[in-house]
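Chemist: Please work out how this folds:
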Amino acid sequence: MTAYGLTEEQEMIASTVRSFVENEIYPHEDQVERTGEVPAEIADEIKRKTIELGFYACNFPESVGGAGLGHLDFALVERELGRGSMALTHFFGRPQNILMACEGDQIERYLTPAVRGERMDALAMTEPGAGSDIRSMACTAVRKDGDWVVNGTKHFISGAEHADFIIVFIATGEDATPKGPKKRITAFLVDRGTPGLTIRDGYKSVSHRGYKNMILEFDDCRLPDAQVLGDVDGGFEVMNTWLYATRITVAAMSVGRARRVFDYGLTYAAEREQFGQPIGKFQGVSFQLADMITEIDAADLLTLAAADRLDRNLPANREIASAKLYASEMLARVTDATLQIHGGMGLMDDYPIERFWRDARVERIWDGTSEIQRHIISRDLLRALGA
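Modeler: I've put the predicted structure just below:
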């Protein structure tokens, strides 16, 4: 048992995934960073080896063919995957848990193939004018001749270039409220190749090269009722049930990446000499190392504690927000300090430090900005006092 109380099995999960990342992901990172692409043969090899390892769709219950990992177990998996390139670890295969909302024929068409690794999914919510404000979605689905006719645009859609189908949240109506109109949202399952759907390249990002963001364009795209995931106008219920803990993923991956970055900084501080001694002996560097490892450990424990609350069916919204907020901002500080320790060489692409520095920036934005997390935390605190 560790200080936090991880079991021997949990320690084995973490070490197994860490070894996989070191042996199967690290060797390809330079190529992906250089080209911005993941060759199909490498993607297929990672997926195949993940399936053989028994970790593909490990976030799904055994009843549907997954490994049945709990929230804490899965946080350990994501933490170790965080050490590697997201463009490559994408093929380690963690389908969206929201697919557990599939019913009837949807189970064999979407859920089961996704768990087996036969079909890949992507998730689409964000629009050019609707990021964290989901209720301001402009992409709409309107009933016409027994179908849903979809028009609008989604952007920043990760993994859509590889997806066989996409889980799309679309406005299907509007309610008048004292605070103004609010959209009703429905989740749809949309197959690649559906007439009226165009998937095209998105924007060039400085973070996570090779892990692309795509743009989805719907032009009179017709979807039957069979493509509705959950209930019509029940998108928020589906979202809150199955996407509740996605922020833990960002927190956990931030911790894993920070530990990898820290190892570079620690090694460099021990080996690089100036004025006749390792730079790690200078207080300006040694104190930075002390602060970095303290923050990493704190973020790790905060993240595992939030995941543990979910496993114990305890309220965890504030704790998850705290973990995502602290871990993502911690990663920014650790990468920046590590770059500073490396000096001018830290900015050169001879070292991976500048890549880690660039990659860290997006963690404070996606899956809810730091400002949104602070709002969630403060609202939870104040509500308890009736404010």
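
Chemist: Every contact and neighbour count from this point should use C-alpha atoms.
Modeler: Fine.

Chemist: Next, count neighbours for the nearest residue to Pro224 once chain neighbours are set aside.
Modeler: The shortest distance from Pro224 to any non-neighbouring residue, by C-alpha to C-alpha, 6 or more residues apart in numbering, is to Asp147 (4.8 Å). Using other C-alpha atoms under 10 Å, Asp147 is surrounded by 16 other residues.

Chemist: what do you get for Val115?
Modeler: Taking other C-alpha under 10 Å as the definition, Val115 ends up with a neighbour count of 27.

Chemist: Also Ser63?
Modeler: Neighbours of Ser63 under the rule other C-alpha under 10 Å: 8.

Chemist: what kind of secondary structure is Thr2 in?
Modeler: When classified by DSSP: H, G, I helix; E, B strand; the rest coil, Thr2 comes out as coil.

Chemist: What distance do you get for it to Tyr110?
Modeler: Here the criterion is C-alpha to C-alpha, to the nearest Å. By it, Thr2 lies 39 Å from Tyr110.

Chemist: cool, and Pro278?
Modeler: Pro278 is 56 Å from Tyr110, where distance means C-alpha to C-alpha.

Chemist: and for comparison, fold this next one:
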Amino acid sequence: MQFLLNEEQILIQDTARRLAGDRIAPLAEHLDRGEGRDEFLANLKLLAENGFMALNVGAGYGGTEAGTVAFALAIEEVGRACASTGVTMSVTNMVAEVIQAVGSEEQRAAYLPKIADGTYPAAAFCLTESGAGSDPSSMRTKAVRDGNHYVLNGSKLYITSAEYAGIFVVWAVTDPDAPRGKGISCFLVEGDTPGLVIGKAEKKMGQTGSVTNEVHFQDCRIPATQMMGEANDGFRIAVGELAGGRIGIAALALGISRAAMEAAKAYVKERKQFGKAIADMQGIQWMIADRETELEAARLLILQAAHLKESGKPFAREASMAKLFSSEAAQRATYTALQLHGGAGYIREYPLERYARDARITTIYEGTSEIQRLIIAREVLKEI
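Modeler: Just a heads-up that it's a prediction; the model follows:
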């Protein structure tokens, strides 16, 4: 098996690392305090200009056409610098891939270049509702046909980037009499469409620089041509695209973990107790060894899932494995890194408490760890 990256993947990884270090990391603490929105949007534009908002989109639409492995590498580097920027980048790429995969040629030509070049600061994925989280087939948002239009009514919850998204991919029930999950369709709604109302921003535990809002559709009227794919086939689309999104969240979790452990390793080599650096103590070394082994395993799981997706092979099980393992490993890595800092890790002079808060959500969004276990078990048992 070949584990070496090709030249393009190395170039993308190096470019992401440079941009993350020069522009993104210095802003992370300010974003965490609710500051720096203009600078954050400028960084999103910079990422787009360098090809990072449409990494797996065809060059004909302005995309980088670099593939899923390069996407995972880039998300890891950006997430290592700032989780809020990383999740915005991940979701925007996911929306771009949905449009490329199931959109019409007119839809691709209209929206993909605006995502790729940063005309749209971000894009939003509107699936979750208050009563339809882990079970999106229970959604209640409706789209009713009215001549050559659809009228959307309902609300979505926890929508990343809603305040500055230029385009929304929205799922709604189009056939309420269909069997569960069979009467849902997928639509494209532009951010300035009348009736699309951005609700309150959530006050979150972590990743506070990435805005998360309720989104309401109040007699939101869109042309029927804004439906993506076939009518009543939207649930299948959502399930498929969530699998790809899990690779991004796994890579983000790995990036946060790397940042935490790098800080911890530097700290324990400097911190002295009982007359020597605590890095020389066996107990400390074992803590680091365990975490570093887990992060290497997470990296390999992510790259395997990314390679399968890029090769056009089934990857849902591997994506869930990568997301489950990486996000759970991130909880242990950030906890261990904070513990290695002792009391210093608990104060804001050091970034450890931010890493711990930022990592916590990775076990929840794009499918909870519990849902990943169900998916993995289902896929494994299919083979028997």
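
Chemist: Now check the residue nearest to Pro224 of the first structure against the second structure: what is it aligned to?
Modeler: Structural correspondence for Asp147 of the first structure with respect to the second structure (TM-score structural alignment): His149.

Chemist: Is it correct that its match is in contact with Asp219?
Modeler: No - the pair His149 of the second structure / Asp219 is not scored as a contact, 11.3 Å apart, by C-alpha atoms under 8 Å.

Chemist: Gly129 of the first structure -> the second structure?
Modeler: Gly129 of the first structure maps onto Gly131 in the second structure, by TM-score structural alignment.

Chemist: tell me the contacts of that match?
Modeler: For Gly131 of the second structure, the contact set (C-alpha atoms under 8 Å, 6 or more residues apart in numbering) comprises Ser138, Met139.

Chemist: ok, now which ones touch Asn56 of the second structure?
Modeler: Neighbour list for Asn56 of the second structure: Gly63, Thr64, Glu65, Ala66, Gly67, Thr68, Phe71, Asn93, Glu97 [criterion: C-alpha under 8 Å, 6+ apart].

Chemist: How is the third one assigned, secondary-structure-wise?
Modeler: The assignment at Glu65 of the second structure comes out as coil when based on three-state DSSP.

Chemist: Which residue, neighbours along the chain excluded, lies closest to the equivalent of it over in the first structure?
Modeler: When the first structure is aligned by TM-score structural alignment, Glu65 of the second structure is paired with Gly68. Spatial nearest neighbour of Gly68 of the first structure, excluding adjacent residues (C-alpha to C-alpha, 6+ apart): Pro61 at 3.9 Å.

Chemist: Glu29 of the first structure now?
Modeler: Closest to Glu29 of the first structure by C-alpha to C-alpha, 6+ apart is Ser85, at 6.3 Å.

Chemist: Trace the one you found over to the second structure, please.
Modeler: So, by TM-score structural alignment, Ser85 of the first structure is matched to Cys82.

Chemist: again with Ala138 of the first structure
Modeler: Matched to the second structure by TM-score structural alignment, Ala138 of the first structure sits across from Arg140.

Chemist: Report the mean deviation for stretch 287-296 of the second structure after fitting onto the first structure.
Modeler: Here the mean offset of stretch 287-296 of the second structure against the first structure after fitting is 0.6 Å, by mean C-alpha distance after the TM-score superposition for the first structure.

Chemist: what's the answer for stretch 369-379 of the second structure, then?
Modeler: Comparison of stretch 369-379 of the second structure with the first structure after fitting gives an average deviation of 0.6 Å (mean C-alpha distance after the TM-score superposition for the first structure).

Chemist: Run the chain-centre distance for that stretch.
Modeler: 19 Å (C-alpha atoms, centre = their mean, to the nearest Å).

Chemist: Please identify which of Pro278 and Tyr110 of the first structure sits among more neighbours.
Modeler: For Pro278 of the first structure versus Tyr110, neighbours defined as other C-alpha under 10 Å are more numerous around Tyr110 (23 against 15).

Chemist: give the contact list for the more buried one.
Modeler: Per C-alpha under 8 Å, 6+ apart, neighbours of Tyr110 of the first structure: Leu99, Cys102, Arg119.

Chemist: For the last one, which three-state class applies?
Modeler: Meaning Arg119 of the first structure. Applying three-state DSSP: Arg119 of the first structure is coil.

Chemist: In this model Ile166 seems to touch it, though I could be wrong.
Modeler: No - Arg119 of the first structure sits out of contact with Ile166 when judged by C-alpha under 8 Å, with a separation of 10.6 Å.

Chemist: Can you pick out the residue with more neighbours from the two?
Modeler: Ile166 (21 against 17).

Chemist: quick one: what's aligned to that one in the second structure?
Modeler: Ile166 of the first structure maps onto Phe168 in the second structure, by TM-score structural alignment.

Chemist: With that, I have no additional questions.
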